[in-house]
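just coords:
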């Protein structure tokens, strides 16, 4: 496993991170989760990503049964707040109340004294930005989080928050967590240039487009047990697995991967890791085998000619 600094901070994160969205508390139960985390640590993965809203706390609870077994100093744990945790109007968003309630609830479920990264899971237009930022600074001062970041904020929102923090002597956001993969490159137009310029790292989620870029859906086939076959999990990919042109282009990725003796998934992950400004890619393997295959993408270098071909297949 290779490691990178998270933006301009001194925090070292594994190039491959493990994320519990759509897996822990959903596809993955305790015994399997323990096996996945154990293998992740063995492989050198130190960054584990979760959020309060993942199965409304169940993912964090599952991790809370596992993480105490490991050396806390060797792990980078991230959680997030924004989405509703109940039907109550105060149990959502980025108000001071919800941020404080959220971090306290997350730490209780995770059985941790602090998290390394706290993400504002979306931008909240209903709350004054200064209120959100001051609440985040408070949990950092209290030692409940060490660093903070944004997820799916626009370039303008990130820049405004960074500027307010800088002017007030507060900790600026150090990382952004956007959707980013070969089929969705929207951050390249403005978000990624802004975060690079501000010295922020990027830890992107869904680098394999929820499994589409693995090649498993070639010719429109949907294997039993796959995410696309699960009505609870396929809400974001139904159109893609019906797009034959897209699937044909994914098949061409497999041809390039053969030249490196790697899988299509490893190729897609390696492509992300060669983009300027990326600190880590967050994968969501639901089995040890998937985890091992994805983790092997760390350290792979693709040739410039192949990068050009890939970019032609999947233009920004």
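Noted; the coordinates are in hand. Only a predicted model underlies this, so the values are computations on that prediction, with no experimental measurement involved. Residues are numbered from 1 along each chain as shown.

going by C-alpha atoms from here, please, whenever you check contacts or count neighbours.
Will do.

all strands for the protein, in order.
For the chain, the strands defined by DSSP state E cover 3-5, 12-14, 16-19, 47-49, 76-81, 115-120, 145-150, 175-176, 201-205, 278-283.

this is the other structure I want to compare:
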């Protein structure tokens, strides 16, 4: 798998990206050496999956494709309530619809969207629910190569990883260079279970300004002569336990810039230490007030 992957969350009309441009961008990413692509039913309510399917139809064997289940469309939730997240029939139907849009008969990795939501799980500390039985059957049938989790709350990653039921962890886009503590805990949990790890990186400098420790990290970035998006991507690529960094460009210029950053060497140890110090200001964790936010 390439160290840089492409997430298609922004390649939809909702983000003002034209259909033909989105298809061309996916193909250009592959031409530039990106062989990991992430998509989901949530992205444009299937629009991103359709774009990926169209773009990759002649290139399918060259790509590691990550899909998702979960985050059902509103009409399904209104008709079935939260019981849809415990219905093998509805979960399976969503998966099959994704395959049709993607023009595939299998996925390399299937992730559980919002895997920390209690709606998926039976009451109690153990991670157990109908969705896991379905994922196991799909893997036995050869419909998926592996299973992954995609939690919205990183404080839940240790519990989910500790279940031993997942092969991979996808950590969402939150400018992790300025939020190192939650990522570090998740990486440790994934490492203990020998899980693959993909992390989404922001290409927007404004994300850091809204994050804890943002100003301190921005000062380090200025001293290093790097933009915040470049610093964020290269910092993630410098983490030994991060196997793929997913970026979500909306045009060719953003894509080419991210590919160029990925070709640069890992950040120097002195810069990594400065970033750890900058992000380690003692502050409450933004996701869980009971956990101190310092590294």
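Cool, the structure landed. Bear in mind the structure is a predicted one, so any value in this text is a computation, not a measurement.

tell me which of the strands of structure 1 sits nearest to residue 132 of structure 1.
Taking CA to CA, strand 115-120 is the member of the strands of structure 1 nearest to residue 132 of structure 1, at 8.8 Å.

just the buried positions in stretch 241-253 of structure 1, please.
241, 246-251, 253 (16 or more other CA atoms under 10 Å).

I misspoke; the intended subject was stretch 83-97 of structure 1.
Buried-residue list, stretch 83-97 of structure 1, by 16+ other CA under 10 Å: 83-85, 91-96.

which residues touch the counterpart of residue 65 of structure 2 in structure 1?
Using TM-score structural alignment, the equivalent of residue 65 of structure 2 in structure 1 is residue 77. Residues near residue 77 of structure 1 by CA atoms under 8 Å, 6 or more residues apart in numbering: 47-50, 115-117.

try 6 Å
47-48, 115-116 (CA atoms under 6 Å, 6 or more residues apart in numbering).

also residue 234 of structure 2?
With CA under 6 Å, 6+ apart as the criterion, no residue contacts residue 234 of structure 2.

what is the aligned counterpart of it in structure 1?
By TM-score structural alignment, residue 234 of structure 2 lines up with residue 270.

how much space separates its match from residue 287 of structure 1?
Separation of residue 270 of structure 1 from residue 287 of structure 1 (CA to CA, to the nearest Å): 20 Å.

can you check residue 3 of structure 1 too?
Using CA to CA, one obtains 23 Å as the distance from residue 3 of structure 1 to residue 287 of structure 1.

ditto for residue 268 of structure 1
For residue 268 of structure 1 relative to residue 287 of structure 1 (CA to CA), the value is 19 Å.

the two: which has the busier surroundings?
Just comparing residue 268 of structure 1 and residue 287: by other CA atoms under 10 Å the higher neighbour count belongs to residue 268, 24 against 15.

what residue lies at the spatial centre of structure 1?
residue 205 (3.4 Å; CA atoms, centre = their mean).

for the residue nearest to residue 83 of structure 1 when sequence neighbours are not counted, give me its contacts.
In this structure, residue 83 of structure 1 finds its nearest non-sequential neighbour in residue 92, 5.3 Å apart by CA to CA, 6 or more residues apart in numbering. Counting by CA under 6 Å, 6+ apart, residue 92 of structure 1 touches 82-84, 98.

nearest residue to the counterpart of residue 257 of structure 2 in structure 1 in space, please, no chain neighbours.
In structure 1, the residue paired with residue 257 of structure 2 is residue 293, using TM-score structural alignment. Residue nearest to residue 293 of structure 1 in three dimensions, not counting chain neighbours: residue 266, with 7.0 Å by CA to CA, 6+ apart.

that neighbour reaches residue 298, doesn't it?
No - if you go by CA atoms under 6 Å, residue 266 of structure 1 and residue 298 don't touch, sitting 8.4 Å apart.

more neighbours, these two?
residue 266 (23 against 19).

what's the spacing between that one and residue 57 of structure 1?
From residue 266 of structure 1 to residue 57 of structure 1 the distance is 30 Å (CA to CA).

most remote residue from the middle of structure 2, which is it?
Computed with CA atoms, centre = their mean, the most peripheral residue in structure 2 is residue 223, at 29.3 Å.

from residue 248 of structure 1, how far off is the counterpart of it in structure 1?
Aligned counterpart of residue 223 of structure 2 in structure 1: residue 255 (TM-score structural alignment). Separation of residue 255 of structure 1 from residue 248 of structure 1 (CA to CA) stands at 11 Å.

what's near enough to touch residue 118 of structure 2?
Per CA under 6 Å, 6+ apart, neighbours of residue 118 of structure 2: none.

and it, what's its match in structure 1?
Here residue 118 of structure 2 is matched to residue 125 in structure 1, going by TM-score structural alignment.

what does residue 154 of structure 1 align to in structure 2?
Checking TM-score structural alignment: residue 154 of structure 1 goes with residue 157.

relative to residue 195 of structure 2, how far out is the spatially closest residue to that match that is not a sequence neighbour?
In this structure, residue 157 of structure 2 finds its nearest non-sequential neighbour in residue 186, 5.7 Å apart by CA to CA, 6+ apart. Distance of residue 186 of structure 2 to residue 195 of structure 2, given as CA to CA: 11 Å.

what about the two, which has more around it?
Between residue 186 of structure 2 and residue 195, counting by other CA under 10 Å, residue 186 is the more crowded of the two (22 against 19).
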